[in-house]
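[1] Have a look at this fold, sequence not included:
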């Protein structure tokens, strides 16, 4: 049976005129939803407490779940919603957020944001960076990021100067950005927060911040340079990294993908609205956030180390020693 057919037939068995009653008419079926949920929970409570045989209670569960479905259809009808559309939208949302087993085909089918641009404007497909921790001049711990290797490397002789005087590219063996401290009265390892950006770059193929540090802005296209690689995009990513760092404290540090809940995904999606990365699925965001924060923790625990961003495998991995 189609959900829509069920919804229309169920409405004929209601004492209330759901279709003309408006949202107020949804109150009674909403109370029914709550009541039936309690009944189902009571059956499961007996299963946990008394070890009842769930199979022997299939008839009860079938009846109660059927009533739940009726009440859901009634609420939808009262609110002018179509149950078919609700079911389809829910499947799209759950597939977007929880994809299941990820295959090579799933990853290869994702967009690459710079593949159509000149080599000098593309991220290396594999980038290795070292993080070196030391005391700064004021005695505060700081971390410095150095480019170890890049494949492919469009700048084998180091950075170059364009015809309009702009510096392009990076230097293998050279530093990337300024040494960072935690910039906080309470040490919190934020000096390693570039790992978050590298998680975005490795897994999503997106990081205006890292693109700026590597001097790989896509200047061959004015709109992309301004809208995707410009200051606003950099600030959006930097702000997102700061917010995620706060949220991580209440979510096991985002050390597993399961700790990146729906609320976090909504925050990330809101921060990148209208940017190219907005097209990436939520399950990939979960991977990017988890891998970035896991790398940050490993760097902090070991006072430095090496990160490998593999854009083809869409992974960010840590090693204490170069491999």
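    Yep, that arrived. What you see is a predicted model, and the numbers here were worked out from it, not measured in a lab.
[2] alpha carbons only for contacts and neighbour counts from here, please
    Fine.
[3] from the chain's centre, how far out does the helix or strand hosting residue 94 sit?
    Per DSSP states H and E, residue 94 falls inside helix 83-97. Remark: helix 83-97 is offset 19 Å from the chain centroid, using C-alpha atoms, centre = their mean, to the nearest Å.
[4] Over to stretch 266-281?
    9 Å.
[5] Equivalent analysis for stretch 71-84, please.
    31 Å.
[6] Then stretch 29-41?
    33 Å.
[7] Pull out the buried positions in that stretch.
    Neighbour-count burial for stretch 29-41, counted by 16 or more other C-alpha atoms under 10 Å, picks out 29-30, 32-33, 36, 39-40.
[8] Among the residues you listed, which one sits closest to residue 299?
    residue 40 (47.0 Å; C-alpha to C-alpha).
[9] name the helices or strands packed onto the helix holding residue 94?
    helix 3-11, helix 282-301 (3 or more C-alpha pairs under 8 Å, 6 or more residues apart in numbering; DSSP states H and E).
[10] can you do 10 Å?
    Helices and strands touching helix 83-97, by 3 or more C-alpha pairs under 10 Å, 6 or more residues apart in numbering; DSSP states H and E, are helix 3-11, helix 58-78, helix 282-301.
[11] Just the angle for the second one relative to helix 3-11, thanks.
    Think helix 58-78. Counting by axes from the mean of the first three to the mean of the last three C-alpha atoms, to 10 degrees, helix 58-78 lies at 90 degrees to helix 3-11.
[12] Got another one to weigh against that:
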């Protein structure tokens, strides 16, 4: 798609995009059209929704242009999967759509070749764009109706419907001033951020910090309940020294949030990030004043606590993520987490790594909730948080 050499750019071909997109199809039911058709229908609706939000909140909605690019990329991905499951070539579909059905020839087409070389980008939804999106929704709806009626078993019917949808999609991109290549590149980056082909762990965020200001790479923390007067508190101890404040749930209804520091330790183990634990262990990076202020300061601590509380609210409704494995956490949850940490060093962490931290933290939390005490093992070298019984 793009060379690593400066100035040596190779346009993204349709075939290359299709190959990369299909490699990220996580579903096991790859013979069925139902899932990608639902996705295509849903993402087309999301695209319409972005236009509606821009009309409703014209002055305050500032993410419109970026959202259109993202939603077009999602539509393109599902279109690719529908074509593949129908044993159709995306390159042939797009060539037919661009040429009005004429013979597309054998030369591999790039996504850029489907659109004008120069387009005027619009920051506002135009009447033409709105009309084209409604047509796109109708085209996709007709495809779904044909599927329900059993008509898509005939390959030519599916091909004709996909060519029509693709032609309308290209027109919509043109009217929005968005290149399908940019939408495709962003789409692939988003998917691989969540479902990578290979999980390569980035270096610790404090790898370049002074040795005495780095998190310890391997340590243990004891967490246990103790009765004090007529109240029960959670205490934490590391190297036989009590750390932090004694904790309660701080809630009207008991929910065991008193054990929530386990989530911060999971962030340390997996993400190499936690302003909360840095403050607790007095590991703020004082030798780098800007980092100390921006990344380890009070605002960063509040951001982390906010993320942790928000995730907990989602987890309560999902059985504290019990029986979930990597790849199962809701994509929207992880996207919201990324939005929380935008501008902080933790936004360098890929979404799949955030998922690992969250799942490991909640596995330990469920253990503590059941046993009321345990010993955490924070192993940054292997990106693992584990918990075992504490006598």
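    Arrived safely, thanks for sending. Quantities reported herein were computed from a predicted structural model and do not represent experimental measurements.
[13] just to revisit the earlier point, please identify the deepest-packed of the helices and strands packed on helix 83-97 of the first structure.
    Stretch with highest mean neighbour count among those: helix 282-301 (a mean of 24; mean count of other C-alpha atoms under 10 Å).
[14] With the second structure overlaid, how far apart is that one on average?
    Compared with the second structure after fitting, helix 282-301 of the first structure has a mean deviation of 0.9 Å; criterion: mean C-alpha distance after the TM-score superposition for the first structure.
[15] quick one: that helix aligns where in the second structure?
    Using TM-score structural alignment, helix 282-301 of the first structure corresponds to residues 351-370 of the second structure.
[16] ok, back up a step: report the buried residues of the helix holding residue 94 of the first structure.
    83, 97.
[17] So which bit of the second structure is it matched to?
    Going by TM-score structural alignment: helix 83-97 of the first structure matches residues 180-194.
[18] on average, how far is that stretch from the matching bit in the first structure?
    Mean for stretch 180-194 of the second structure is 1.7 Å (mean C-alpha distance after the TM-score superposition for the first structure).
[19] Which strand runs longest in the second structure?
    The single longest strand within the second structure, with elements called by DSSP state E, is strand 218-228.
[20] Show me the helices in the stretch 251-391 of the second structure, by range?
    261-266, 275-281, 289-294, 298-316, 331-340, 351-371 (DSSP state H, counting those that start in this stretch).
[21] of all those, which lies closest to residue 40 of the second structure?
    Here helix 331-340 is closest among the helices of the stretch 251-391 of the second structure (C-alpha to C-alpha), at 16.6 Å.
[22] That closest one against the first structure, how far on average?
    With mean C-alpha distance after the TM-score superposition for the first structure, helix 331-340 of the second structure averages 1.3 Å from its match.
[23] which helix of the first structure spans the most residues?
    helix 27-50 (DSSP state H).
[24] ok, and what's touching that one?
    The set of residues external to helix 27-50 of the first structure that reach it, using C-alpha atoms under 10 Å, 6 or more residues apart in numbering, is 14, 16, 18, 26, 51-54, 57, 60-76, 78.
[25] ok, back up a step: next, the mean deviation of the longest strand of the second structure compared to the first structure.
    Looks like 1.2 Å for strand 218-228 of the second structure (mean C-alpha distance after the TM-score superposition for the first structure).
[26] That strand packs against which elements?
    strand 231-238, strand 241-242, helix 261-266, helix 351-371, strand 373-379, strand 384-388.
[27] Now with 8 Å, please.
    Strand 218-228 of the second structure sits against strand 231-238, strand 373-379, with contacts defined as 3+ C-alpha pairs under 8 Å, 6+ apart.
[28] Quick test: name the residue nearest the centre of the first structure.
    Centroid check for the first structure by C-alpha atoms, centre = their mean gives residue 285 as the closest residue, at 2.0 Å.
[29] what about residue 301 of the second structure, neighbour count?
    18 (other C-alpha atoms under 10 Å).
[30] Tell me the counterpart of it in the first structure.
    So residue 301 of the second structure corresponds to residue 234, using TM-score structural alignment.
[31] Quick check: the gap between its match and residue 225 of the first structure.
    12 Å (C-alpha to C-alpha, to the nearest Å).
[32] tell me the contacts of the closest residue to residue 275 of the first structure other than its chain neighbours?
    Residue nearest to residue 275 of the first structure in three dimensions, not counting chain neighbours: residue 228, with 6.3 Å by C-alpha to C-alpha, 6 or more residues apart in numbering. For residue 228 of the first structure, the contact set (C-alpha atoms under 8 Å, 6 or more residues apart in numbering) comprises 208, 275-276.
[33] Just give me the match in the first structure for residue 281 of the second structure.
    So, by TM-score structural alignment, residue 281 of the second structure is matched to residue 214.
[34] tell me, whichever helix or strand residue 73 of the second structure is part of lands on which residues of the first structure?
    Applying DSSP H and E as the criterion places residue 73 of the second structure in helix 64-85. Using TM-score structural alignment, helix 64-85 of the second structure corresponds to no residues of the first structure.
[35] for that helix, packing partners?
    Using 3+ C-alpha pairs under 8 Å, 6+ apart: helix 64-85 of the second structure touches helix 14-22, helix 34-56, helix 90-99, helix 155-176, helix 180-194.
[36] Let's have the ones you listed in CSV, adding distance to residue 66 of the second structure.
    What follows is those, written out as CSV (distance: least, C-alpha to C-alpha, whole Å):
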stretch, distance to residue 66 of the second structure
helix 14-22, 20
helix 34-56, 10
helix 90-99, 24
helix 155-176, 11
helix 180-194, 10
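[37] do you know which of these lies nearest residue 220 of the second structure?
    Closest to residue 220 of the second structure of those, according to C-alpha to C-alpha: helix 180-194, at 29.7 Å.
[38] what does that closest one rub up against?
    12, 17, 20-21, 24, 69-70, 72-74, 76-77, 111-112, 170, 173, 327, 331, 350-352.
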